[in-house]
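J.: take a look and give me a structure for this.
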Amino acid sequence: MLRRFLSHSNLRSLHTALSPSRPRFAAPLLTRHVTAQSGASSVRKRVEDVVPIATGHEREEIQASLEGRDILEINHPEGPFGTKEAPAIVKSYFDRRIVGCPGGEGEDEHDVVWFWLENGKPHECPVCSQYFELKVVGPGGDPYGHGDHH
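T.: The predicted structure is shown next:
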């Protein structure tokens, strides 16, 4: 029976069935995803067109992506080593934020030191002496909303 299955005609029909020329099921999904993110179309895409059930932060991310913005760029700051004259700028939506300092590069690296960075108050890392400064890019205020009067 195994010989019959492995006969030349069966192998040829199996090869034809698995040939890449046949359309795959995932192709329409990939095409829809790629065209939804392309900015070349004249039709303005909405979040509902891409992911109809997106809510909350996921919805904000998708909306920003459709507009060509990256709202998460503030979560991975990069730049030169911060000095007192030119501190490393960390962006935040609020007036304060928790920041981790990993030190410099190579031998200057150290364990991550976590601290609160507040608007208008530059902070110096106690291990590597790197300076940080907060830049508010959002509404400001307390990140926990304790200053709000209900």
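
J.: from now on I want contacts and neighbour counts done on CA atoms only, so please keep to that.
T.: Fine.

J.: tally of neighbours for R59?
T.: 16 (other Cα atoms under 10 Å).

J.: let me fix that: K135
T.: 19.

J.: my read: it touches V90, true?
T.: Yes - between K135 and V90 a contact is recorded at 6.0 Å, counting by Cα atoms under 8 Å.

J.: distance of V99 from S92?
T.: 10 Å (Cα to Cα, to the nearest Å).

J.: following element in sequence after the one helix or strand P102 maps to, please.
T.: Following DSSP states H and E, one finds P102 within strand 96-103. Moving toward the C-terminus from strand 96-103, the next helix or strand (DSSP H and E) is strand 109-118.

J.: once you drop chain neighbours, what's closest to R59?
T.: Using Cα to Cα, 6 or more residues apart in numbering and skipping the chain neighbours, the partner closest in space to R59 is V47 (6.9 Å).

J.: would you do the same for the sequence below? I want to compare the two.
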Amino acid sequence: MLSSALRRTVGSARLLVAKGVVRQPAARAFFVLGPRLGEVNTSMIGPGAKPGTIPDDIEQATGIERAELLAKLEGKELFDIDGLKITAMGTKKNPIMVKSVDTNRYVGCSGFPVDSHETIWLSVEKSHEFDRCPECGQVFKLDFVGTEDKGHGHHH
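T.: Predicted coordinates:
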């Protein structure tokens, strides 16, 4: 039922465009997130494709995706994708510290010793004294290494 309603809507929109009642825009707009902190870096915007060609990933990528692809071209990893090296059970007195530039971060706990239970995802937050895995009791604490300035200039 929904699909037939959508077909009728799309079909009538095409008819209006064909009759010249509604003009189709020359270019389709899209949204690109700018960097969260600091000024716009033009290296974060790809050059685009040459006329008549199809862009590859590097030419059309923007923002964090572009930064990640450029880092891979240099043989580097932009993001730390290795798991935490847990050698002891996290406790309230000695929690597992999780570095983050944001005020919260998701952590997958697989228990201690490692893989002693299924992975449980926790939100570790700066505002919490600590966060605990409900399965094994492992304690995590956020080590906030970011900046308080969100970079959006509202100063509120």
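
J.: quick check: TM-score for this pair?
T.: Here the superposed chains carry a TM-score of 0.46, computed using TM-score structural alignment, normalised by the length of the first structure; 100 aligned residues with a Cα RMSD of 3.8 Å.

J.: which of V99 and S92 of the first structure has more neighbours?
T.: Legend: neighbour count by other Cα under 10 Å for V99 of the first structure and S92, higher for S92 (22 against 17).

J.: now the more buried one, nearest residue through space, not along the chain?
T.: S92 of the first structure's closest residue in space is V136 (Cα to Cα, 6+ apart), at 5.0 Å.

J.: name the secondary structure element that contains L70 of the second structure.
T.: helix 63-73.

J.: how about that helix: buried residues?
T.: 63, 66-70 (16 or more other Cα atoms under 10 Å).

J.: output those residues as JSON lines; include the columns distance to V139 of the second structure.
T.: As requested, the buried residues of helix 63-73 of the second structure are exported to JSON lines (distance: Cα to Cα, whole Å):
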{"residue": "G63", "distance to V139 of the second structure": "34"}
{"residue": "R66", "distance to V139 of the second structure": "35"}
{"residue": "A67", "distance to V139 of the second structure": "33"}
{"residue": "E68", "distance to V139 of the second structure": "31"}
{"residue": "L69", "distance to V139 of the second structure": "34"}
{"residue": "L70", "distance to V139 of the second structure": "36"}
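
J.: and which of those residues is nearest I120 of the second structure?
T.: E68 (27.3 Å; Cα to Cα).

J.: now the closest one: how far from D57 of the second structure?
T.: 11 Å.

J.: cool, and L15 of the second structure?
T.: Relative to D57 of the second structure, and taking Cα to Cα, L15 of the second structure is found at 35 Å.

J.: L122 of the second structure touches V98, doesn't it?
T.: No - the criterion here is Cα under 8 Å, and L122 of the second structure misses it with V98 at 11.7 Å.

J.: could you identify the longest helix within the second structure?
T.: Secondary structure assigned by DSSP state H gives helix 2-18 as the longest helix of the second structure.

J.: quick check: what element follows it along the chain?
T.: Past helix 2-18 of the second structure, the next helix or strand by DSSP H and E is helix 57-60.

J.: now that following helix: buried residues?
T.: Applying 16+ other Cα under 10 Å to helix 57-60 of the second structure flags I58 as buried.

J.: packing partners of it?
T.: On a contact count with 3 or more Cα pairs under 8 Å, 6 or more residues apart in numbering; DSSP states H and E, helix 57-60 of the second structure meets helix 63-73.

J.: name the helices or strands packed onto the helix it packs on?
T.: Using 3+ Cα pairs under 8 Å, 6+ apart, helix 63-73 of the second structure is in contact with helix 57-60.

J.: change it to 6 Å
T.: Using 3 or more Cα pairs under 6 Å, 6 or more residues apart in numbering; DSSP states H and E as the contact definition, helix 63-73 of the second structure packs against no other helix or strand.
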